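>>> Quick one: sequence plus predicted model below, questions after.
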Amino acid sequence: MISKAYPIPRAAAEHFCLLCCDLVIWACVWTALLWLDGEGRLDLWCLWALRTISCVVLYSIITCISDSSSQPLLKRWAALLSFLPPLFDSIQTILHGTGRAFSPFPDPGMVILSTATSTLIYMVWEMVFTQGGPSKGSRNQKKDEEARALLMRVIHYSRPDYLHLGAAFLFLSLGALFETFIPYCIGKVIDILSGKYQHNNFLWAIGLMALCSLGSTMFTGLRGGMFMCSLSRLNKRIRHLLFQNLMKQEIGFFEDNKPGSLTSRLISDTDKMGRSVAMNVNVLLRSLVKTCGMLYFMLSLSWQLTLLTCIEMPLLAFIQNSYNNFSQKTSKELQDCNAETTELASSVIGSMKTVRSFKAEHQEQQRYEQTLNRKLQVLRRKGVYSAIHLLIRRFITVGLKVAMLFQGRNLISSGQLSNGSLLAFVFYQKDMVTNMRHLVYVYGDMLNTVGSAVKVFQLLDRKPQLREAGHLAPEKLKGRITFEKVTFSYQSRPDQMALKSVTLELSPGKLTALVGPSGGGKSSCVCLLQRFYDPQEGEMFLDGEPLYRYQHQYLHQKVAMVSQDPVLFSGSVRYNIEYGLQDCTLERVEAAARKANAHNFICKLEQGYNTDVGECGDQLSAGQKQCIAIARALIRDPQILILDEATSHMDCSTQQAVQDVLNSITDQTVLVIAHRLETVEKADHIIFMEEGEVVEQGTHRQLMAKEGRYHRLREKLFNLEAQPVG
């Protein structure tokens, strides 16, 4: 065993020992074979036999001098070291019909080239493609495995487009093959022009080059069109699935995830996912087909120059892979910065009135500038690494190209290569390096872009944290609601109980009012009643059945709510009133608007019921928005109607009209959260809540007789309303 105290690293010592052993075995076995042959020359099969013997001996040495963890790596390197030289000689013999003259003393140049090529191929394989070797940390290995799994899942989403992708791959292969022939044709033209000119041969070469150019152009255009079509279909499919799953999430999810971030995932990240399949696979397959074709032509022109090219490609692949690892990290940081910037800009622009009223323009500008500075720092760091990467890559490319030109001059002098063949090889070599760089870059970029899919897949896989809705949908619903010892806290504030063992009942045909100070739990009761959340303890019943057993669509058809600040959508007045209903007639819309005392002002609008209300209803006043929201609730003829300060912005006549509608209700369950005395006093049942608990409940007269918390609140509100204005 090699001592760990050896002056050089253990791995390098083991590789150096194997190289020395390989040279000794080569010389000994080769001398023995030459002595047995007696003619001073051996056939090609003897070389393969020699290298097979060398490989077997090296495997035995590896088993003796190395531990079990490094044996697979050393054996792969020994196999490359043993069989790469006879492989090159075999290719040369097949292409040219002649091989090199062999001697017991190996050519130093061939030893250096074969050793360097074997080592570089080995390094690239271990660092770029191998997943199980110790050269990769377990953390990076796990991340790469996860990225590959995500990539396969993205490809799975492309299965419905297999016809489009199949046609695109066919056109891609044909276009790449035609393009590969172009440098070969150029070399033939140069040879014809530099030698004795023959007009027919010249026309044939020009015609072949034109045909290859035309075929490459036509099939490349068809390939691009088919891939773009597949990309568009994939983006539509993923966005639809993601939006569909987002609509199923509980309300707490949207409180924890800001709209700007979700919008970024829905638009930007899904687009990156599509590109990782359609565009990168496009480049990957095209580069692979072209690389195979060019490698065939390069070997037919000169195996020596091809060997030099093979040295350049692993070096560039190793450098590109190192850069890809860094780029993957910075791309994730940029992704987070873009999401933060989008969310901040969206929130500020959407709340411009509030920003302007508090003179917070400068503060928001500073916040936005800070997010841009963080993004700039990431981009600056990425730019520095990119410059270093390009400098090293260009240095290697230029250095090996100069060496290739020197070797090409020697081959031309010896008559092994023509001027046109050298020019064709230079074109092939340039395209070969570019394609190999694309292969390694696309491999890393696919893992990088698929990293954008992590959040998308997390959202696609997320299940709502509510109990699954049942299938109850009775034809007749009374509307009796019961809270039994309900305890609830919001996910963002798990330590603060919004409701503490609340027990109450809402009866059909009665108006129930929830009153109490802010933060008492009134809105929490309403949220639970609409099944925006599930309680941690206790249960809510509707007509004696647990609320979660009712069908989702049925429950929200029977329960309608009007909030203090209702949300209207960009669109017409009619669209907002009939929102969520199918095949709703204009007569129903007008009838609901009359009940809500909205018909008169709607008719005075420029286009009546077809008037656009603007973004979030900005073209209407607060009172008009409340009227439309009440009409939107009444048109559904709900069995349970919830009004949360729904008339706070209305004028007196409109409030009286809405109050008349409430007074006329005979069989519906109405829950009102209000602070106006008139609404509270006329309620059939009043529930006073404070700090998440039901403190008092009863009729107005009963609660006033107790002279408790409701009495004190009523006296306070009475004094405020009686106080003169101005």
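Now that the structure is in, tell me what you want to look at.

>>> going forward, measure contacts between C-alpha atoms and count neighbours the same way
Will do.

>>> which parts of stretch 606-626 are buried?
Residues 608-609, 611-613, 617, 622-626 are the ones in stretch 606-626 that count as buried (16 or more other Cα atoms under 10 Å).

>>> residues contacting residue 561?
Contact partners of residue 561, counting by Cα atoms under 8 Å, 6 or more residues apart in numbering, are 633, 641-644.

>>> Just these: which are in helices?
residue 633 (DSSP state H).

>>> hmm, back to that, Throw the buried residues of stretch 606-626 into JSON lines and include distance to residue 14 and secondary structure, thanks.
Below are those laid out as JSON lines (distance: Cα to Cα, whole Å; DSSP: H, G, I helix; E, B strand; the rest coil):
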{"residue": "608", "distance to residue 14": "87", "secondary structure": "helix"}
{"residue": "609", "distance to residue 14": "85", "secondary structure": "helix"}
{"residue": "611", "distance to residue 14": "82", "secondary structure": "coil"}
{"residue": "612", "distance to residue 14": "78", "secondary structure": "strand"}
{"residue": "613", "distance to residue 14": "78", "secondary structure": "coil"}
{"residue": "617", "distance to residue 14": "76", "secondary structure": "helix"}
{"residue": "622", "distance to residue 14": "81", "secondary structure": "helix"}
{"residue": "623", "distance to residue 14": "84", "secondary structure": "helix"}
{"residue": "624", "distance to residue 14": "84", "secondary structure": "helix"}
{"residue": "625", "distance to residue 14": "80", "secondary structure": "helix"}
{"residue": "626", "distance to residue 14": "81", "secondary structure": "helix"}
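
>>> Below is an additional structure, to be compared with the one above:
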Amino acid sequence: STSCNSPSEVHILVSYHALVYVSTVCLDTAILCALSLGTAELLPLFGNHDVLGGLVCMWSVAITRWALICSLLLSNVDLKQRAVMKRWAAAHCFLGSVYESCRQVMFGGPLESGAGPLENPWFLVLNTVAAAATCLFWEITFPDSNKENNRKEKKQKTMVLFIRVICFLKKDLVILAGALIFLFLAVLCELFALLQTGKIIDALGSPSHWNDFPSALFLMSLFSFGNTLSVGCREGFFSCAISSFTRKVKVQLFGSLVFQEIGFFESTKTGDLASRLSADTGLMGHVVSLSTNLLLRTLIELLGIMVVMFGLSWKLTLLILMEIPLTSLLQSIYDTYYQRFSKEILDSMARANDVASEVMAGIRTVRSFNMERNEALRYSKTLLEIHSLRTRRDVVRSIYGLLRKVTDLGIRVAMLCYGQKLILSGQMSTGTLVFFIFYQRDLGNRIKTSVWILGDIVNSLSTAEKVFEYLDRKPQVSTDGTLQPDTLRGHIQFHNLTFSYPAYPDQPVLQGLSLEAKPGQMTALVGPSGGGKSTCVSLLERFYQPQDGEILLDGQPLQSYQHQYLHSKVAMVGQQPILFSGSIRDNIAYGLKNCSMERVIQAAQKANAHEFISQLEHGYDTDVGEHGGQLSGGQKQRIAIARALIREPQVLILDEITSCLDTESEQMVLQALANCPSQTLLVIAHRLKTVERADQIFLIDRGVIIEKGTHHELMEKRGKYYKLREMIFTEKADLKIIL
């Protein structure tokens, strides 16, 4: 909790606090020696069996020790650390007195440690270690610093995430209930099988009990079979529940993603989304399986073992339970580092997936520029980053495993030492201690498993946070419109539009732009690249929301129209159309239910696509391949045009569609469009023939309209449109000369 400016200051501070701690322990030992000698002389005054007098002496010694430590050593420690050290000193000084007092209230009997722990030096060592571990566990779990509120908020957030994950299992409660029933049956059968095993051992060890052997063997076999059957049924039920859970999460996540605005996909990489859909949803299912299966089973077994151990020796059981705060402390520290590394690994894996997807999608470009080695090296660097993070995570895991082994060894040594004392005092037999050791091993395994599962659940929940972030995200472009008129004229009006893309908010693309597209007319947008032409189309398609101004369709704001209705009346064909895996027929009838083959053929004929489709081996059932890779650019363009024409939209947007078409196909498409006199046609084109036929032309540059009018009117003005036409004409002439 103390900030330092350099590593040397940190080392000095740590050394100082270590020195204070060691000095305090040494001082307390000296004080305890002196006070123990004095109280040993006072005890006979109360009587050798006066428990009350012994407790009074113990509490007096503890209070004196705590007061001397606080006044002599801790007064020079800074305020922030003084509170921590005082809490440790209190635990260190009063732990023995509290233990003896509670034991007397519950069980009675003579004092174990008396007034002088010097008779049992191990008690002083054990008391020191227990107090330090308890205080350290308390300070980490409930820190007295400014970060306490953040830690509480983090725990609350984790609990909310866990509850939300479990809520996905509401519809599978019957399956989950069956799994829990078999879980309890499996644990009960296992415990009874162990009990019968003990009876078998007793029967074999004593000839007088040999008659009990057959019945014990039968019951052990029966319970073992019941355990095996219950375990198999439990795993089957849990597998069904987890499979259903994962499917639901993936469906909801995918449904949430596809409704996000286009700007979201431009700022979020595809590899990241794919990683959330595949890896993270699987980890969420992992949380369910651990929390409802392994954790419950382990806790039930832990409870049963503790009941048996308390029956054998409650003193040794309390000693062994010291392992819980120590293991929890180690797990808490381990989880902090593990969560950080896990999150970084997942992010790195998402970046690696994004690199691989990007290269595979653009393999033609990579090959044409001879960048195979460079892209392989780039992918190798991302994998090297993942390897480095995993190595660091595994080092932390190894250190954590080592410390757990040392803790377990220390608890076992303390148990054997204290067990020897109990045997010498006649409070326990050697056979009972041996039996207790076996149970201690099982108890330790259950404690470690429980703590590990809880930590793993917390680590897995950190991945669920990103999934729920996407699930809860509301699209910035609303689709809540409800307007669905019976007839739509297709009158479009842009009023003072101002727009900047979300990734570049300080770079306006449109600045107060206004234009009008009337039904039955062809409106052309021309101008240099980057001037804002395609942006107008994107706004009309509701891909983005303008920062200022509005778009009216038949006098109504565009956002007031119902989402599905709007896109059934407004269709767009882009310059680089995307086809989906499947047949040509499926791509033309994309999004239409019960679309007849006659409509598909008519749309293909209008787009001048029917001829080349008929020449294919499978005709309209030909698979186009991924992204239409089995077709040429012109063929994909004509199929995309047919996909738009089959809907018979009132507003048709053509964004440079003639760039991949030959002259004959272009003329046939334009002729087909001319046969729809009531349709509003918005065209972005550079070809002169397309532009010349337009009823009105808008020249857009840097987000504003420079000129507008018909082709003849703009040519007469001899403005920028005229210069643009002349430049295109000159370039074509030069190209012909070169050819």
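Happy to help now that I have it. From a predicted model like this one, the values you see are computed outputs, not experimental measurements.

>>> tm score of chain vs chain?
Scored against TM-score structural alignment, normalised by the length of the first structure, the superposed chains reach a TM-score of 0.87; 714 aligned residues with a Cα RMSD of 3.9 Å.

>>> still on that earlier bit, which of the contacts of residue 561 of the first structure lies closest to residue 340 of the first structure?
Lowest distance from residue 340 of the first structure to these (Cα to Cα) belongs to residue 644, with 33.3 Å.

>>> Can you name the helix or strand that the residue nearest the centre of the second structure falls in?
Residue closest to the average C-alpha location in the second structure (Cα atoms, centre = their mean): residue 463, at 1.9 Å. Per DSSP states H and E: residue 463 of the second structure is located in helix 430-472.

>>> Kindly spell out which helices and strands sit in contact with that helix.
helix 148-167, helix 213-258, helix 281-289, helix 295-312, helix 323-361, helix 372-424 (3 or more Cα pairs under 8 Å, 6 or more residues apart in numbering; DSSP states H and E).

>>> so how far does the third one sit from its counterpart in the first structure?
After superposition onto the first structure, the mean distance of helix 281-289 of the second structure to its aligned counterpart is 2.0 Å, using mean Cα distance after the TM-score superposition for the first structure.

>>> same check, this time on the last one
Average distance, helix 372-424 of the second structure versus aligned residues of the first structure after superposition (mean Cα distance after the TM-score superposition for the first structure): 2.9 Å.

>>> Next, the angle from that helix to helix 430-472.
150 degrees (axes from the mean of the first three to the mean of the last three Cα atoms, to 10 degrees).

>>> One more: the first one?
Between helix 148-167 of the second structure and helix 430-472, the angle comes out at 90 degrees (the same axes, to 10 degrees).

>>> before we move on, the earlier item: beyond the helix holding residue 463 of the second structure, next helix or strand please.
As assigned by DSSP H and E, the chain's next helix or strand after helix 430-472 of the second structure is strand 492-500.

>>> ok, the contacts of residue 561 of the first structure vs residue 489 of the first structure, which is closest?
residue 644 (20.3 Å).

>>> Select, out of the helices and strands packed on helix 430-472 of the second structure, the one closest to residue 502 of the second structure.
helix 213-258 (17.5 Å).

>>> What is that closest one packed up against?
helix 173-205, helix 281-289, helix 430-472.

>>> what's the mean deviation for that helix versus the first structure?
Comparing helix 213-258 of the second structure with its match in the first structure after superposition yields a mean distance of 2.5 Å (mean Cα distance after the TM-score superposition for the first structure).
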